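Q: Provided below are the primary sequence and the corresponding predicted coordinates.
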Amino acid sequence: MIRRFYKEVTLGQQPGGWQVLLDGRGLKTVGGAPQIVPTQALGETLAAEWRRQGEKIDPASLPLRDMADYAIDVAAPDPAALAEGLIAYAETDTLCYRADPDEPLHTRQQELWEPLLGAFEAAHGITLVRVNGVLHRPQPPEAMAAIRSRLLALDPFALAGVETMAKLAASLVTALCALDAQQEDEPLALWRMACLEEDWQADLWGRDEEAEQRRTRREGDFLRACGFARLARS
């Protein structure tokens, strides 16, 4: 931690967006670029992180600042590379991998995952392969091409948020659905659906306190990334 070096946190409008100002000085990213975000709503949320700091600054309590840095320094210069990396999550999307049909878990997966996956396919005009078991089966190239196009249409801030969500959920479908969610509680419901198998095993074999704490942290990270991506579009 470092001692707090500023008194006033404000938000200034700049060419291309909004920038947090500490005592009138605009923040920069780790890479040295002006940390300018596309919407006032996201800028206000970033400013709130700095206002919450006490006498000492805790870097761990500035996760949205880190995501903004990543969007500007990494995603913006080469969005195609980031999108290509995300295609791997579509190739092995959790929602496409089901238990064997004679297992009770399969029935639950069908109930929760199939409507979501079907709606995603309809929205994107694609068909994804469902797999029983863990052996990999490739997805249709035309489906991957459509998803790649969707990713490349996102701005760097939304793309950064989607990447974080996809990694946490092991599901690009879940991440994109959370980005497009219409209801406030929908991202949380989507996260919990992605964790169906994990919860199933925990209910079957018992819950571990440390595992539950990790799960809670991951849930918070998922929802934070979702909020970041959605605020960048508002």
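A: Perfect, thanks for sending it.

Q: C-alpha only now, for contacts and for neighbours.
A: Noted.

Q: Which of the helices or strands spans the most centrally placed residue in the chain?
A: Against the mean C-alpha coordinate of the chain, by C-alpha atoms, centre = their mean, the closest residue is Met165 at 2.6 Å. According to DSSP states H and E, Met165 maps onto helix 156-169.

Q: in that helix, what's buried?
A: Neighbour-count burial for helix 156-169 flags 156-166, 168-169 (criterion: 16 or more other C-alpha atoms under 10 Å).

Q: before we move on, what about stretch 201-211?
A: Quick answer for stretch 201-211: no buried residues (16+ other C-alpha under 10 Å).

Q: re earlier: distance of the residue nearest to the centre of the chain relative to Pro187?
A: Remark: distance between Met165 and Pro187 (C-alpha to C-alpha, to the nearest Å) = 10 Å.

Q: Return every residue with contacts to both of those two.
A: In terms of C-alpha atoms under 8 Å, 6 or more residues apart in numbering, Met165 and Pro187 are both contacted by the residues Cys226.

Q: so who does the closest residue to Gln109 other than its chain neighbours touch?
A: Closest residue to Gln109 apart from its sequence neighbours, by C-alpha to C-alpha, 6 or more residues apart in numbering: Arg98 at 6.7 Å. By C-alpha under 8 Å, 6+ apart, the contact list for Arg98 reads 106, 109, 130-133.

Q: Report the buried members of the residues you listed.
A: Those of the contacts of Arg98 that meet the buried threshold are 106, 109, 130-131, by 16+ other C-alpha under 10 Å.

Q: ok, structure two:
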Amino acid sequence: MSILKPKRFWKEATPEPVENGWQVALDGRPVRTPAKRLMVLPTQELAQAVASEWDAQEAEIDPSVMPFTRMSNSALDKVAVQHDAVAEMLAEYGGSDLLCYRATHPQALISRQADAWDPVLDWAAQNLGIQLQVVSGVMPVVQSQADLTQMQQLVQQLDDFRLAAFHDLVSMSGSLILAFAAVRNFSETEYIWQVSRVDETWQAEQWGVDEEAAAQAEYKRQEFLHAKRFFDLSSPA
């Protein structure tokens, strides 16, 4: 059974200044979220990006090609109503961060993880005040309460829109530290994504590429890059 998509009913989508931010108007009618909230956006740049997505729609509306609109909806309908809970959930990633769990063999993989991950952990210690402990194997390592508290505070400081983007950066990479590295421009976003894929890249080199896994990885990569772009567009100049 096919699902009918809503039809385009407007001629022009335009960003407009409003109190406390910007909105997108479709022939003068403001866009609302699925929960019927007015979509008030924090910056003109983000409003322009959302307006461009609406303008790009043809006969039917296809939400799958409107990532800035989707994340704006998420920020307003989901994150804004449970900000503290979302921040707490994301901060918990730091207690079992990807970068802290290292292979026990072979040496080539151990070295590759160290080369990719140690510089990011060093950066976090110097710039975030977070000094996570590293362990070989899968046995859990207990991070200090001071570091756990610091991670919680840093995540809580993010506003609703940037927290929505941060959510995808963490969940796509599996690392709170890499998400912070992305939003604070430790390196190019593409490089940070590749750093999150050290283990998967190693496995593909040893056993060959699984097409289904590769397709899923590419989807996550695109979501990671989009989340960084959304974070930047949501940040006031």
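A: Happy to help now that I have it. Here the structure is a predicted model, which is why all the values come from computation and not from measurement.

Q: thinking again about what came up before, what does the residue nearest to Gln109 of the first structure correspond to in the second structure?
A: By TM-score structural alignment, Arg98 of the first structure lines up with Arg102 in the second structure.

Q: Can you give me the buried ones in stretch 120-130 of the first structure?
A: Here stretch 120-130 of the first structure shows 120, 126-128, 130 as buried, counting by 16+ other C-alpha under 10 Å.

Q: returning to what we had before: tell me who's in contact with the residue nearest to the centre of the first structure.
A: Met165 of the first structure neighbours (C-alpha under 8 Å, 6+ apart): 171-172, 174-175, 221-222, 225-226.

Q: between these, which is closest to Thr10 of the first structure?
A: Nearest to Thr10 of the first structure, judged by C-alpha to C-alpha, of those is Ala225 at 23.0 Å.

Q: Let's verify the counterpart of that closest one in the second structure: helix, strand, or coil?
A: Matched to the second structure by TM-score structural alignment, Ala225 of the first structure sits across from Ala227. The three-state label given to Ala227 of the second structure by DSSP: H, G, I helix; E, B strand; the rest coil is helix.

Q: My guess is Ala227 of the second structure contacts Phe161. True?
A: No: if you go by C-alpha atoms under 8 Å, Ala227 of the second structure and Phe161 don't touch, sitting 10.4 Å apart.

Q: Against Glu142 of the first structure, how distant is the aligned partner of Asp168 of the second structure in the first structure?
A: Matched across to the first structure, Asp168 of the second structure falls on Thr164, judged by TM-score structural alignment. From Thr164 of the first structure across to Glu142 of the first structure, the span is 25 Å (C-alpha to C-alpha).

Q: what sits against the corresponding residue of the first structure for Leu26 of the second structure?
A: When the first structure is aligned by TM-score structural alignment, Leu26 of the second structure is paired with Leu22. Applying C-alpha under 8 Å, 6+ apart, we find Leu22 of the first structure in contact with 6-10.

Q: Among the residues you listed, which one lies nearest to Trp200 of the first structure?
A: Nearest to Trp200 of the first structure among these is Val9, at 45.4 Å by C-alpha to C-alpha.

Q: isn't the closest one right up against Gly26?
A: No: using C-alpha under 8 Å, Val9 of the first structure is not in contact with Gly26; the gap is 10.0 Å.

Q: Next, show the common contact partners of the two.
A: Common contacts of Val9 of the first structure and Gly26, defined by C-alpha under 8 Å, 6+ apart, comprise Val20.

Q: are any of the contacts of Leu22 of the first structure buried, and which?
A: With burial judged by 16+ other C-alpha under 10 Å, the buried subset of these is 9-10.
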